[in-house]
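**Student:** structure here, sequence nowhere to be found:
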């Protein structure tokens, strides 16, 4: 559920950096000091011996984790990761890229039976999640950012809400369930409208079969599409705000709701690189990719209904094609035309 959040945070922070870094670095560092640091879970300390991973000095990959951690549910700090994203700063091609790793796909988890990708964090925290991603997709990551539910509501409210277009099935579902947690906001309608943070959070969490997006997607495919739609909406809102507003927003959003293993210096370095690239376009990919997955059979896995990666020919579980596609997107794709793997084009 979390893809939307981090692009928004990166946009706000990078905008703040571009505006303030020359004149008010102290202010910027004070803003970053609101972020929680957990260097014990630094990705650089994770043992990846025996796992082949790819990297490039001109390409930075940050793991963005949306943790389904809500105090009212009594969750521990390490829960199921509702969304996992690889945010890529590709200085080689001057591009920003976001890859959504679908939470319900079956992966091999070191030391555990195959399970959904959202489960390693509950077994062994961020380090095991990273090791699982490395083993299944051969990607080296340069750091992580973990965000909680409250941060999402805050960022949407901080930019004055976002516009979304709802279908009849989505509106009915949101108005008759607790996905919009505050009952007073359960009055969304069919069509385009502005959603506040609580409404947008509920919208991005929908993954009910039979509830369709305006593009006709349902289940987890629809949910990740909604996340991308909200990312774009937040991005568009941020771009309309004066730069002087960005630091204030960042201070509100970052305070206590974001955890990372990146230092202020490293964040500033990355943000400066983004600003130098001079692009606001974000290229996106969803894994598993079209044509290289299937739905699990009834009773095939103990974790229930899930997504099984395949090589596009056989139905046997195989992550190699998706790993190859992900690496091509991150390290080779130059954005000159729509990304294509095999006979399928990403749109």
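**Tutor:** Thanks, I have it. Quick caveat, the model's predicted, so the values are computed rather than measured. Residues are numbered from 1 along each chain as shown.
**Student:** hey, let's count contacts and neighbours off CA atoms from now on
**Tutor:** Fine.
**Student:** so which elements touch the longest helix along the chain?
**Tutor:** The residue-count maximum for a helix in the chain (DSSP state H) belongs to helix 219-240. The contact analysis (3 or more Cα pairs under 8 Å, 6 or more residues apart in numbering; DSSP states H and E) places helix 219-240 against helix 3-20, strand 162-166, helix 197-205.
**Student:** quick check: residue 121 touching residue 76?
**Tutor:** No: counting by Cα atoms under 8 Å, residue 121 stays clear of residue 76, with 11.2 Å between them.
**Student:** between those two, tell me which one has more neighbours.
**Tutor:** Comparing residue 121 with residue 76 by other Cα atoms under 10 Å, the one with more neighbours is residue 121, at 21 against 11.
**Student:** wait, is residue 84 part of a helix?
**Tutor:** No: using DSSP: H, G, I helix; E, B strand; the rest coil, the assignment for residue 84 is strand, not a helix.
**Student:** ok, and here's another one to check against it:
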């Protein structure tokens, strides 16, 4: 009797193991197929070669590759496809492998910094003067960072990215509606399409065009202070939506957004970073804005308004946030 029960248990166990192996095989095939598809379509990215040597990029700080990876993110403010690009949004994306976190640092576009060969000026001018290489060098030299790569997204591509994940939900303030709609009309005019305006305050489901407008407004609230906050909110929502998207929809999303992204990262580097975030189940993005209020002030210099900051103190705070070497800095 006991031997019969044992045989039944053994058969059930063997059946479960076979079922588990089949499921594991199917999941593995799906994952490998997805990665193969992503890898093939990475060719659609606009990749650029920039200098990676320390001197050209103004790198003095050396970090171990298995600890912190910093990547510059630039958003373009061009109104037309042929316009000279200023970096309307400047962020540093940090992959912190020590604490298993993803961090996003916004840098105020009007921050008064030293741009190599151009003197003291607004940090967002660096991209217009020398493209991504000079923009990266400016970040590294003024804040003692180790950035070697970047990704650039302009209005056209950012809109595609938001639409690819099905839009995002955002709480719109009453005082923001007029400015958002002004920007929506401007973007629609560039594309020669009919604008879809925001009608009510409160929670709104934004399409790509509306999200671009929301990210750009700066004439209400706290000006550029609140704009950087809006940009980080949009990035955070995109991150959340991207994690929750069904794996079967990845190919369509990839086809939609990859042709609109410019980056210096190689295909292998992108795959490694994406795999790291997924396999470590990172669910949120820690966010901060620099310079902070207590270490900056607006000032007119030769009739131009700048955000003047204590660069040494700002460098210290950025390092506290990215590297967590000291107590977490106060953000926004």
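**Tutor:** Perfect, thanks for sending it. Note that the structure is predicted; figures quoted are calculated from it, not measured.
**Student:** can you give me the neighbour number for the residue lying closest to residue 91 of structure 2 once chain neighbours are set aside?
**Tutor:** Spatial nearest neighbour of residue 91 of structure 2, chain neighbours left out: residue 106 (4.4 Å); criterion: Cα to Cα, 6 or more residues apart in numbering. By other Cα under 10 Å, 22 other residues sit near residue 106 of structure 2.
**Student:** who's in contact with the corresponding residue of structure 1 for residue 206 of structure 2?
**Tutor:** Matched across to structure 1, residue 206 of structure 2 falls on residue 195, judged by TM-score structural alignment. By Cα atoms under 8 Å, 6 or more residues apart in numbering, the residues touching residue 195 of structure 1 are 161, 162, 163, 164.
**Student:** could you do residue 188 of structure 1 as well?
**Tutor:** 171, 174, 175, 199.
**Student:** next one: the last one from residue 106 of structure 1, what distance?
**Tutor:** According to Cα to Cα, to the nearest Å, residue 199 of structure 1 stands 30 Å off from residue 106 of structure 1.
**Student:** what of the first one?
**Tutor:** When distances are taken as Cα to Cα, residue 171 of structure 1 and residue 106 of structure 1 turn out to be 31 Å apart.
**Student:** cool, the third one as well?
**Tutor:** Summarising the geometry, the distance separating residue 175 of structure 1 from residue 106 of structure 1, computed by Cα to Cα, is 32 Å.
**Student:** comparing those two, which residue is more hemmed in?
**Tutor:** residue 106 (24 against 18).
**Student:** the more buried one sits in which helix or strand?
**Tutor:** strand 106-107 (DSSP states H and E).
**Student:** what range does that strand cover in structure 2?
**Tutor:** Using TM-score structural alignment, strand 106-107 of structure 1 lines up with residues 112-113 of structure 2.
**Student:** ok, average deviation of the matching stretch from structure 1?
**Tutor:** For stretch 112-113 of structure 2, the mean deviation from structure 1 after alignment is 0.5 Å (mean Cα distance after the TM-score superposition for structure 1).
**Student:** what comes into contact with that stretch?
**Tutor:** Taking Cα under 8 Å, 6+ apart as the rule, stretch 112-113 of structure 2 contacts 120, 121, 122, 123, 138, 142, 306, 307, 308, 309, 311.
**Student:** checking the second one next. Helix, strand or coil?
**Tutor:** Same thing as residue 121 of structure 2. Following three-state DSSP, the label given to residue 121 of structure 2 is strand.
**Student:** show me what contacts residue 84 of structure 2?
**Tutor:** Counting by Cα under 8 Å, 6+ apart, residue 84 of structure 2 touches 78, 128.
**Student:** how about it, secondary structure?
**Tutor:** Once three-state DSSP is applied, residue 84 of structure 2 turns out coil.
**Student:** distance check, it against residue 297 of structure 2.
**Tutor:** Computed as Cα to Cα, the residue 84 of structure 2 to residue 297 of structure 2 distance reads 28 Å.
**Student:** now swap in residue 282 of structure 2 and tell me
**Tutor:** For residue 282 of structure 2, the distance to residue 297 of structure 2 equals 35 Å [Cα to Cα].
**Student:** ok, now residue 107 of structure 2?
**Tutor:** For residue 107 of structure 2 relative to residue 297 of structure 2 (Cα to Cα), the value is 14 Å.
**Student:** so what's the residue count around the counterpart of residue 152 of structure 2 in structure 1?
**Tutor:** Correspondence of residue 152 of structure 2 to structure 1, assessed by TM-score structural alignment: residue 146. Using other Cα under 10 Å, residue 146 of structure 1 has 21 neighbouring residues.
**Student:** same thing with the one 5 residues further on?
**Tutor:** Neighbouring residues of residue 151 of structure 1 were enumerated by other Cα under 10 Å; the total is 22.
**Student:** next, residue 338 of structure 1: secondary structure please.
**Tutor:** Criterion first, three-state DSSP; result for residue 338 of structure 1: coil.
**Student:** thought it was touching residue 285?
**Tutor:** No: the criterion here is Cα under 8 Å, and residue 338 of structure 1 misses it with residue 285 at 10.5 Å.
**Student:** neighbour count winner among the two?
**Tutor:** With neighbours defined as other Cα under 10 Å, residue 338 of structure 1 and residue 285 compare such that residue 285 has more, 20 against 12.
**Student:** how about the strands in the stretch 1-150 of structure 1?
**Tutor:** 36-37, 59-67, 81-90, 95-101, 106-107, 115-116, 143-147 (DSSP state E, counting those that start in this stretch).
**Student:** indicate which one of these is closest to residue 264 of structure 1.
**Tutor:** strand 36-37 (9.8 Å; Cα to Cα).
**Student:** Provide the aligned range in structure 2 for that closest one.
**Tutor:** Counting by TM-score structural alignment, strand 36-37 of structure 1 falls onto residues 46-47 of structure 2.
**Student:** average offset of that stretch relative to structure 1?
**Tutor:** Compared with structure 1 after fitting, stretch 46-47 of structure 2 has a mean deviation of 1.0 Å; criterion: mean Cα distance after the TM-score superposition for structure 1.
**Student:** return the distance of that stretch from the chain's centre.
**Tutor:** On the basis of Cα atoms, centre = their mean, to the nearest Å, stretch 46-47 of structure 2 sits 17 Å off its chain's mean C-alpha point.
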